[in-house]
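Colleague: dropping a prediction and its sequence here:
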Amino acid sequence: MAGISIEVSGDDIAARGLDAIVGRAADMTRAMDSIGAMMRTSVLHRFQEGVDPDGEDWPPSIRAIMTDGKTLVDRGHLRDSVTYAADADSVRQGTNLVYARIHQLGGTIKIKARTQTITRRLYKDGTLSERFVKRTARNAVSTDHQVAAHTITMPARPYLGLSAQDRQQAGEIVADWVTGAWS
């Protein structure tokens, strides 16, 4: 062949493609951030539906039954506290609330014996109201009561974790990032 020629082999193309993939895989912070956002959305959905990562219903709480409310959602502090942190090769999800662990994993709470002060309103006829009132309420009477030691067993109500769909979506995010489908 006269003049000039260029030869490109499949090995060269594959090596350059692999170099590009390895380069993108070295810092996947943006992909991990996207996975963290997806995980946050999944957790919010679990609180809305009252289910664990496998789609199983949480055991209803006594408060939710008594108030016709949602389990693990009274004021929404636990739900709103769930955050994530992404770095070059991982994403972590969690909460800093001290009571979060018992709700996620379940367990037994041991309550020590104690004296409890309650305040109720004293009516003119000498009877006490059944409802508690503030100590500063009009005609308020405070009384002390002994509370025996007891235990409370909390069932696990997992809200953190990955469902099968979450794992698939996370894999797709990583694949799209590494192959350069999005930048």
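Modeller: In hand now; what should we look at?

Colleague: please make it C-alpha for all contacts and neighbour counts, starting now.
Modeller: Will do.

Colleague: and the nearest residue to Ser183 once chain neighbours are set aside, what does it touch?
Modeller: Excluding its sequence neighbours, the residue lying closest to Ser183 (C-alpha to C-alpha, 6 or more residues apart in numbering) is Trp177, at 6.9 Å. Listed by C-alpha atoms under 8 Å, 6 or more residues apart in numbering, the contact set of Trp177 reads Arg24, Ala25, Met28, Ala31, Ser183.

Colleague: against Asn96, how distant is the last one?
Modeller: Pointing back at Ser183 there. 32 Å (C-alpha to C-alpha, to the nearest Å).

Colleague: same check on the fourth one?
Modeller: Summarising the geometry, the distance separating Ala31 from Asn96, computed by C-alpha to C-alpha, is 24 Å.

Colleague: how about the first one?
Modeller: When C-alpha to C-alpha is the yardstick, Arg24 and Asn96 sit 32 Å from each other.

Colleague: try the second one
Modeller: Distance of Ala25 to Asn96, computed by C-alpha to C-alpha: 30 Å.

Colleague: try this one side by side with the last:
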Amino acid sequence: MSLDLEFSTAELNRLGARLEALANLNEQDQRDLLEGVGALVESQTHRRIRDEKTAPDGTPWDAWSDSYRSTRHGGNSLLMGEGHLDDSIQYIVDGDDVAIGSNLIYDAILQLGGTPDMAPGPAAIPARQHLGLSVDNEQDIDELIEDFLRDQIQELSR
């Protein structure tokens, strides 16, 4: 019985170059990266609300109750009544962090759901998670960061 092991340092070298690029990011480059991530996740969230109608994990949102459906008109769909929620989704870069969300008070109950004992208003609704990252969203972010770092590495090589 024999055992052959092959080891390549190519991936380690690639990781080292990425770490070096990250370590050398100046404040503006860091901000640019966070702005790019924020804009991407904001766009992903808009797509989830407008088109996908699923939670980040791919679970379809519960349909409207029959009584609520009767109050809607042809142009309405889940979380897209007049478009206020979709319009309110934005990202904010604060230091080393980027946050994506809405400033609408009712967004939390849409995201988390509610029970009849919550007040004020009709709070007994199922959660329709729209904030968060799907596996595909995470892959898109990884690709954005990879492209950004590749550009930084090329800059270091000049």
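Modeller: It's in. Keep in mind that what you see is a predicted model, and the values were worked out from it rather than measured.

Colleague: let me know the TM-score between chain one and chain two.
Modeller: With the length set by TM-score structural alignment, normalised by the length of structure 2, the two chains reach a TM-score of 0.68; 132 aligned residues with a C-alpha RMSD of 3.1 Å.

Colleague: the more surrounded of Ala31 and Asn96 of structure 1?
Modeller: Neighbours per residue (other C-alpha atoms under 10 Å) separate Ala31 of structure 1 from Asn96, with Ala31 holding more: 27 against 11.

Colleague: could I get the contacting residues of the one in structure 2 that sits across from that one in the alignment?
Modeller: Aligning on TM-score structural alignment places Ala31 of structure 1 opposite Leu33 in structure 2. Contacts for Leu33 of structure 2 (C-alpha under 8 Å, 6+ apart) come out as Ile145, Phe148.

Colleague: and Leu33 of structure 2, what element?
Modeller: Per DSSP states H and E: Leu33 of structure 2 is located in helix 27-47.

Colleague: tell me the buried residues in that helix?
Modeller: Neighbour counts over helix 27-47 of structure 2 (16 or more other C-alpha atoms under 10 Å) mark 31, 33-42, 44-46 as buried.

Colleague: using CSV, lay out the residues you listed together with distance to Arg72 of structure 2.
Modeller: Shown next, in CSV, are these (distance: C-alpha to C-alpha, whole Å):
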residue, distance to Arg72 of structure 2
Arg31, 42
Leu33, 41
Leu34, 38
Glu35, 36
Gly36, 36
Val37, 35
Gly38, 32
Ala39, 31
Leu40, 31
Val41, 29
Glu42, 26
Gln44, 26
Thr45, 23
His46, 21
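
Colleague: need the helices for structure 2, in chain order.
Modeller: According to DSSP state H, structure 2 carries its helices in the segments 10-23, 27-47, 66-69, 84-88, 107-112, 135-157.

Colleague: now the ones you listed as a markdown table including distance to Ala99 of structure 2?
Modeller: Supplementary listing: the helices of structure 2 in a markdown table, determined by distance: least, C-alpha to C-alpha, whole Å:
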| stretch | distance to Ala99 of structure 2 |
| --- | --- |
| helix 10-23 | 20 |
| helix 27-47 | 7 |
| helix 66-69 | 32 |
| helix 84-88 | 13 |
| helix 107-112 | 15 |
| helix 135-157 | 14 |
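
Colleague: about what we covered before: would you turn the contacts of Trp177 of structure 1 into a markdown table with distance to Val147 of structure 1?
Modeller: Shown next, in a markdown table, are those (distance: C-alpha to C-alpha, whole Å):
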| residue | distance to Val147 of structure 1 |
| --- | --- |
| Arg24 | 61 |
| Ala25 | 59 |
| Met28 | 54 |
| Ala31 | 53 |
| Ser183 | 61 |
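
Colleague: just give me which of the residues you listed are shared by structure 2.
Modeller: Compared against structure 2 with both residues aligned by TM-score structural alignment, their matches' C-alpha atoms under 8 Å, these retain Ala31.

Colleague: mind picking the two most distant members of the contacts of Trp177 of structure 1?
Modeller: Farthest apart among the contacts of Trp177 of structure 1 by C-alpha to C-alpha are Ala25 and Ser183. That separation is 12.2 Å.
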